[in-house]
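A.B. asks: How does the following fold in three dimensions:
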Amino acid sequence: MKILLASDSFKGSLTSQRIVQLLEKAVGQVFPQAVTEGMLVADGGEGTMEAMVAELQGSVRTVEVRGPMGTPVQASYGLLPGGRAIIEMAQASGLPLVPTEQRNPMRATSYGTGQLIRDALERGIRDITIAVGGSATNDGGMGALAALGVRFLDEKGEPLEGCGADLARVQTIDLSGLHPAAAQTAFTVMCDVTNPLLGPSGASHTFGPQKGADPAMVEQLERGMSRYAALAEQVTGVSAAFQPGAGAAGGLGFALMAFLGAQRRPGIETVLDLIHFDQKLEGADLVITGEGRMDWQSSFGKVPAGVGERCKRAGVPAVAIVGGLLAGYEEIYRHGICSVETTVSGVMSLEDAMAHSEDLYLDAACRLLRSIRCGMKMRGR
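C.D. replies: Okay, here's the model as predicted:
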């Protein structure tokens, strides 16, 4: 019996790696003869870079870059086998790097993310995946492009730094200084949101408020973004403003697609391909996946849905262990997940559940596996 273990982390309590260890222990208790293969997975959000580096035996490189509000920060990205790199935008330009009272998308810049990309290019990397969740910025990717050598000039021909306020000021875009290696590099935007750059569901209106924008600021950012997008299309010849995902990360998705030819892919799909999940499915009898909380959103680009769909296509049953269930979780059954088990075994507070997360997870895994063993006995009768 071969069992694959592929769960997302439980944020704040269990890492993906620790979950694999607990599942291996549970399998050893219930199916001692079974062969297990654990893998670290994520959906493109927090922890994706660390999971991919550990799973693929890569390495982490840390460099000092410009943070979202201009102060230096230490940011890391992953170097993967085969001349690839994975960058989490949040490492350099993430919202958690900015105290709540200082959040201001008019001033925030994605420059640090561009510095990470530039560093990877200068190390000879020619296949770069960028996970764009959790940004503090709404600069249309101007900052990142500026770090890569693109010059944004105002009406006086003076260079702009590349922040939200500069969107309305840019008059000329000069691509002559773009890092020469960019043209030889394959870029992938790891992104689950499908928002366009402009309009009511665009970057400024949808995500601007959570980054500190008031209504007047949202309208100002939208007008500037529209001007910037039109100019970018004139310069690049690429119409990307209304492409799905263009509004991700305050418009960084747009910049990567329009200026660097990046391809957008859902986060979990990218991760599963990177770790060769389909090949590992061959010969498997069962897959155990999961996440910290399962609800209606779990069916849209989250780890259990991505793993479940792959299992469904391969004809391999998949089950999930989760920390909690909320409204709409039943949708996951349409995505190849056969059963869901919760770790919470009684009335308890969230604090207690997290404090005893390892014991609760191990108990849930054993309960689930014993149910599977019961089903196998019933089938054999």
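A.B. asks: Please make it C-alpha for all contacts and neighbour counts, starting now.
C.D. replies: Noted.
A.B. asks: how much space between Gly12 and Gly292?
C.D. replies: Distance from Gly12 to Gly292, counting by Cα to Cα, to the nearest Å: 9 Å.
A.B. asks: Looking at those two, which is more packed in?
C.D. replies: More crowded of Gly12 and Gly292, by other Cα atoms under 10 Å: Gly292, with 19 against 10.
A.B. asks: just checking, Ala248 touches Val132?
C.D. replies: Yes: between Ala248 and Val132 a contact is recorded at 6.8 Å, counting by Cα atoms under 8 Å.
A.B. asks: tell me, what's touching the two both at once?
C.D. replies: Counting by Cα atoms under 8 Å, 6 or more residues apart in numbering, the common neighbours of Ala248 and Val132 are Cys191.
A.B. asks: show me what contacts Gly157?
C.D. replies: Contacts of Gly157 (Cα under 8 Å, 6+ apart): Thr172.
A.B. asks: try 10 Å
C.D. replies: For Gly157, the contacting residues are 151, 170-172, by Cα atoms under 10 Å, 6 or more residues apart in numbering.
A.B. asks: Quick check, central residue of the chain?
C.D. replies: Gly44 (1.9 Å; Cα atoms, centre = their mean).
A.B. asks: so it sits in a strand?
C.D. replies: No: with DSSP: H, G, I helix; E, B strand; the rest coil as the criterion, Gly44 is located in coil rather than a strand.
A.B. asks: all helices of the protein, in order?
C.D. replies: When assigned using DSSP state H, the helices of the chain occupy the ranges 16-30, 48-56, 89-93, 111-122, 142-147, 203-207, 215-236, 252-260, 267-274, 277-281, 303-314, 350-355, 357-380.
A.B. asks: Out of the ones you listed, which is the most enclosed?
C.D. replies: helix 89-93 (a mean of 29; mean count of other Cα atoms under 10 Å).
A.B. asks: And Gly212, how close does it get to Gly141?
C.D. replies: Spatial separation of Gly212 from Gly141 under the definition Cα to Cα is 18 Å.
A.B. asks: To compare with the earlier structure, here is another sequence to fold:
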Amino acid sequence: MRIVVAPDSFKESMTAVQAARAMAAGIRDVLPSCAVARVPVSDGGEGFAEAVTAAWGASWREVTTVDALGRPRIAGFGLDGERAVVDLASSVGLEHVAPGERDVMRSSTLGLGRVIAAAVDARARSLLIGLGGSASNDMGLGMLVALGARCLDGEGGEVEPVPAELSRIRSIDAEPARRRLEGISITVAGDVTNPLTGPHGAAAVFGPQKGLTEPAITRVDGEMARLADVLGLSQWVSRPGTGAAGGTAFALAAVLGAQLATGIDHLTRVVGLREQLNGADLLLTGEGALDGQSLDGKAVSGVLRLAHECRVPSIVFAGRVSMGVQARRRLADLGARDIVQISDPSEPLETSLRRGPDHLRRAVAHALRQ
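C.D. replies: I've put the predicted structure just below:
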């Protein structure tokens, strides 16, 4: 028997790599001679770089950078020869800022730019950048500044690249950033198709979950449209995908020439998931919270679709399940034989998160015995 395990991360509990390890342990508790293929996945957010690094068999390089509020932290990137993989979540992700400390108006992507710069300094000529889980809404200006760009006021003074200061910016010199990445191929993997601005843009759709109020949404949205015009790139504001990660995708694609790709679809090709599924008897996948959004471009839905195409039945595991009958039916149509909640609802959340790997291992073993 051969089983493929391809989980996403269980946020605040396990990375995708740790979840895959726990699933494999649960399988061997019941089927010690079973062949297990571990293929951790991510839709471009938390754990993306780690998952790709594992699939490539690449080395992991740590980088001293900053979080979204400019505080020191350690992030990293995977390096395999001249190709590197980076994700925004490991440096300026929302999970690195405690709920009471979150301030999107003072947050930026500067930390991501520093990780990208480190990958370039390591002689990477091809960059795969995962976007997702962002704490900022700075349209990627912080990242550009870290790569050498300058945001200037009317008198030529430097302006901090955060939403609270966007109205002070009168010109942006992006050429140093373009030169820094000249000749480097960039592919961006994200899980959203929203444009930079407008009613479906970065500020309007994702701003509220980061703390933007209604007046601030209108202000930031307008400033991003104005600054795109300052850059001579106003034609990009309505393009699908440019609103990913608070507009960071706009900076990467419009300013730096990156190609935009759907996160999970791109990742399944990168890690060779289809090849792993060929001839498999079962797929195990999962994520921290399984809900209606899990079916809309997220990692689990992408993995299930691919398994369904390969005619491999699947079981889905989650820390928390909140799905209606219709959503469950859609999962069943994708070949999911069962949906398993790994935690006990009566257990305190903090305990469940801490014991996530043990819970997942036991849930997998129990499901296979069933």
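A.B. asks: re the thing from before, turn the helices of the first structure into TSV, including distance to Leu5 of the first structure.
C.D. replies: As requested, those are exported to TSV (distance: least, Cα to Cα, whole Å):
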stretch	distance to Leu5 of the first structure
helix 16-30	6
helix 48-56	12
helix 89-93	27
helix 111-122	31
helix 142-147	37
helix 203-207	34
helix 215-236	44
helix 252-260	32
helix 267-274	13
helix 277-281	11
helix 303-314	10
helix 350-355	21
helix 357-380	11
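A.B. asks: Asp192 of the first structure is nearest to which of these?
C.D. replies: helix 267-274 (6.1 Å; Cα to Cα).
A.B. asks: can you give me how far that closest one is from the chain middle?
C.D. replies: Centroid separation for helix 267-274 of the first structure versus its chain: 10 Å, with Cα atoms, centre = their mean, to the nearest Å.
A.B. asks: With stretch 174-190 of the first structure instead?
C.D. replies: With Cα atoms, centre = their mean, you get 21 Å for stretch 174-190 of the first structure.
A.B. asks: in it, what's buried?
C.D. replies: 175, 178-179, 182, 185-190 (16 or more other Cα atoms under 10 Å).
A.B. asks: Same question for stretch 323-334 of the first structure.
C.D. replies: Applying 16+ other Cα under 10 Å to stretch 323-334 of the first structure flags 323-325, 329-333 as buried.
A.B. asks: quick one: terminal-to-terminal distance for it?
C.D. replies: Distance across stretch 323-334 of the first structure, first residue to last, is 20 Å (Cα to Cα).
A.B. asks: tell me the contacts of Leu112 of the second structure?
C.D. replies: 65-68, 75-76, 86-93, 118, 129, 140, 142-144, 146-147, 248.
A.B. asks: follow-up on the earlier one: checking the contacts of Gly157 of the first structure against the second structure: which ones persist?
C.D. replies: Under the criterion both residues aligned by TM-score structural alignment, their matches' Cα atoms under 10 Å, the contacts of Gly157 of the first structure that remain in contact after alignment to the second structure are 151, 170-172.
A.B. asks: a markdown table for those residues, including distance to Arg310 of the first structure?
C.D. replies: Listed next are those as a markdown table, based on distance: Cα to Cα, whole Å:
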| residue | distance to Arg310 of the first structure |
| --- | --- |
| Arg151 | 43 |
| Val170 | 45 |
| Gln171 | 47 |
| Thr172 | 46 |
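A.B. asks: Burial check on Gly47 of the second structure, number of neighbours?
C.D. replies: Gly47 of the second structure: 28 neighbours (other Cα under 10 Å).
A.B. asks: try Phe317 of the second structure
C.D. replies: Phe317 of the second structure, neighbours per other Cα under 10 Å, totals 27.
A.B. asks: what's the matching residue for it over in the first structure?
C.D. replies: Counting by TM-score structural alignment, Phe317 of the second structure lines up with Ile321 in the first structure.
A.B. asks: which one in the first structure is aligned with Ala289 of the second structure?
C.D. replies: So, by TM-score structural alignment, Ala289 of the second structure is matched to Arg293.
A.B. asks: For the closest residue in space to that match that isn't next to it in sequence, which residues are in contact?
C.D. replies: Leaving aside its chain neighbours, Arg293 of the first structure sits nearest to Gly324 (4.9 Å; criterion: Cα to Cα, 6 or more residues apart in numbering). Under the criterion of Cα under 10 Å, 6+ apart, the neighbours of Gly324 of the first structure are 291-295, 341-344, 350, 353.
A.B. asks: Filter those residues down to just the buried residues.
C.D. replies: 291-294, 341-344, 353.
A.B. asks: quick one: which of those residues sit in strands?
C.D. replies: Mapping those onto strands (DSSP state E) picks out 291-294, 341-342.
A.B. asks: Closest one to Arg373 of the first structure out of these, please.
C.D. replies: Glu341 (14.9 Å).
A.B. asks: Next, the contact list for the residue lying closest to the closest one once chain neighbours are set aside, please.
C.D. replies: Leaving aside its sequence neighbours, Glu341 of the first structure sits nearest to Ile321 (Cα to Cα, 6+ apart; 4.8 Å). Residues near Ile321 of the first structure by Cα under 10 Å, 6+ apart: 7, 288-294, 304, 339-343, 361, 364-365, 368.
A.B. asks: how near is Ile321 of the first structure to Glu55 of the first structure?
C.D. replies: According to Cα to Cα, Ile321 of the first structure stands 21 Å off from Glu55 of the first structure.
A.B. asks: same deal with Met294 of the first structure?
C.D. replies: 24 Å.
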